[in-house]
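>>> give me the fold of what follows.
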Amino acid sequence: MTAEPTTYDLFRAAERSAMHLEMRDAYTPDDPDWNEWKAGGRFKPAERWADWFDLMRETTGRGVEVRRARIVSEPVTDYIRFEYDVTADHNVAAGELVRWLPRHKTAGITVPATDYWVFDERIVVWNHFDGNGSWVGEERADDPELAKLCAAAFDAVWERAIPHQEYRPS
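Below is the predicted model:
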């Protein structure tokens, strides 16, 4: 029996694109990076996220576009301010393109009710969290039609969203 490919494996197999839509205003309350930031510490992505940096360099180095869009409420929560503060040194430095969309500018856009990744418009990986934002797990769907719907929803968000370099959280 062959093990199900991990999300990292899906990045390694991606040929064209990986897109991630995030819609929560708080995640992982026990995350040490978040808790260190709240206490006034400096996030050190190169130390703690070396595997992610390597994976993104490998993925984008093959010409795969990795995009991340975040729908956020304004004024932003402390957690979103943390994400914003670390995005340039973490996500962007790793090769991702990142945009932010204030929730009040989403009228008319239909998106699934949970965060997700879409790989090459073929595979969807749903990210599940509990009410407090703690990671519950993920669920993979090998369904090109569903993946195309999720990609279209992502693209609608991406079109309205503000590039990280231009967005200023309120």
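>>> hey, let's count contacts and neighbours off CA atoms from now on
OK.
>>> tell me the buried residues in the longest helix seen in the chain?
In the chain, ranked by residue count with DSSP state H as the criterion, the top helix is helix 144-160. Across helix 144-160, burial judged by 16 or more other CA atoms under 10 Å covers 144, 146-151, 153-158.
>>> so how far is that helix off the chain centroid?
Helix 144-160 sits 14 Å away from the centroid of its parent chain (CA atoms, centre = their mean, to the nearest Å).
>>> show me what that helix is packed against.
When contacts are defined as 3 or more CA pairs under 8 Å, 6 or more residues apart in numbering; DSSP states H and E, helix 144-160 sits against strand 17-22, strand 65-72, strand 97-102, strand 115-119, strand 123-129.
>>> now it and strand 65-72, what's the angle there?
Interaxial angle, helix 144-160 versus strand 65-72 (axes from the mean of the first three to the mean of the last three CA atoms, to 10 degrees): 70 degrees.
>>> what's the angle from helix 144-160 to strand 97-102?
Using the same axes, to 10 degrees: helix 144-160 against strand 97-102 is 70 degrees.
>>> next structured bit after helix 144-160?
Scanning forward in sequence from helix 144-160 by DSSP states H and E, the next helix or strand is strand 162-163.
>>> sequence B follows; please return its structure for comparison with A:
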Amino acid sequence: MAEAPTFKELFHDCQRSAVHLETRDAYSKTDSAFIDWKAGKSIDPQRWGAWRSIVGESVSRGVAIRRARVVSTPVSEYIRFEYDVTAGLNIAAGEDVRWLSRRDATGITLPGNDFWLFDSSLVYVNHFDGEGEPTEPELTEGPEIVKLCESAFEAVWKQATPHADFEVR
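Prediction:
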């Protein structure tokens, strides 16, 4: 099996849109930024300089980048961390970010995994182990999966609250 392209390559090839759906309440708890945040240390968004550069370059070419997060409420400690760094990381880089309480997502058909969808045609499936650590991703252009991911993202996006208006509780 060929190695999955890097995010830099995926975004470089992207022409119109990149959307990301996140549905977990915790990710890599070994992430140094999360550990620093838990310890009360200030988080410098520049630590994600490569990501900010990838997103910024894509947005400057006209690529619309949207991220939607479906979260349990009250939110987990990890989601509180994500919320706290979103403005300085994701939004500052050029992403549009929205949040949806899991309680409000009951009527939405969601895929079993987080994903990125590039130009409504290529799905990069994120896989994680039980502790939230990333495992081998999956890339597909399967029409059924693309359709499911696109409709799920748009349904979440339609109901979700913009970052600036979402209340973490």
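>>> follow-up on the earlier one: tilt between the longest helix of structure 1 and strand 115-119?
Per the same axes, to 10 degrees, the angle that helix 144-160 of structure 1 makes with strand 115-119 is 110 degrees.
>>> give me the mean deviation of helix 144-160 of structure 1 from structure 2.
Compared with structure 2 after the fit, helix 144-160 of structure 1 shows a mean deviation of 1.2 Å (mean CA distance after the TM-score superposition for structure 1).
>>> tell me the angle that helix makes with strand 123-129.
Going by the same axes, to 10 degrees, helix 144-160 of structure 1 makes 70 degrees with strand 123-129.
>>> just to revisit the earlier point, dump the helices and strands packed on helix 144-160 of structure 1 to JSON lines, plus distance to Ile80 of structure 1 and mean neighbour count.
Formatted as JSON lines, those follow (distance: least, CA to CA, whole Å; neighbours: other CA atoms under 10 Å):
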{"stretch": "strand 17-22", "distance to Ile80 of structure 1": "11", "mean neighbour count": "22"}
{"stretch": "strand 65-72", "distance to Ile80 of structure 1": "7", "mean neighbour count": "22"}
{"stretch": "strand 97-102", "distance to Ile80 of structure 1": "10", "mean neighbour count": "21"}
{"stretch": "strand 115-119", "distance to Ile80 of structure 1": "15", "mean neighbour count": "24"}
{"stretch": "strand 123-129", "distance to Ile80 of structure 1": "16", "mean neighbour count": "20"}
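>>> need these in a markdown table (columns: distance to Trp49 of structure 1).
Shown next, in a markdown table, are those (distance: least, CA to CA, whole Å):
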| stretch | distance to Trp49 of structure 1 |
| --- | --- |
| strand 17-22 | 18 |
| strand 65-72 | 17 |
| strand 97-102 | 17 |
| strand 115-119 | 19 |
| strand 123-129 | 19 |
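>>> closest one to Asp31 of structure 1 among the ones you listed?
Distance to Asp31 of structure 1, taken as CA to CA, is lowest for strand 123-129 among those, at 13.4 Å.
>>> flag every buried residue along whichever helix or strand comes after that closest one.
Later in the chain than strand 123-129 of structure 1, the nearest helix or strand by DSSP H and E is strand 135-142. Neighbour counts over strand 135-142 of structure 1 (16+ other CA under 10 Å) mark Arg140 as buried.
>>> show me what strand 135-142 of structure 1 is packed up against.
strand 123-129.
>>> which non-adjacent residue is nearest the equivalent of Glu95 of structure 2 over in structure 1?
For Glu95 of structure 2, the aligned position in structure 1 is Glu96, judged by TM-score structural alignment. Nearest-residue entry for Glu96 of structure 1: Val66, 5.1 Å, with adjacent residues in sequence omitted and distances by CA to CA, 6 or more residues apart in numbering.
>>> surely that neighbour meets Thr60?
Yes. The criterion here is CA atoms under 8 Å, and Val66 of structure 1 meets it with Thr60 at 6.9 Å.
>>> which residues are in contact with each of those two?
Residues touching both Val66 of structure 1 and Thr60 (CA atoms under 8 Å, 6 or more residues apart in numbering) are Gly95, Glu96.
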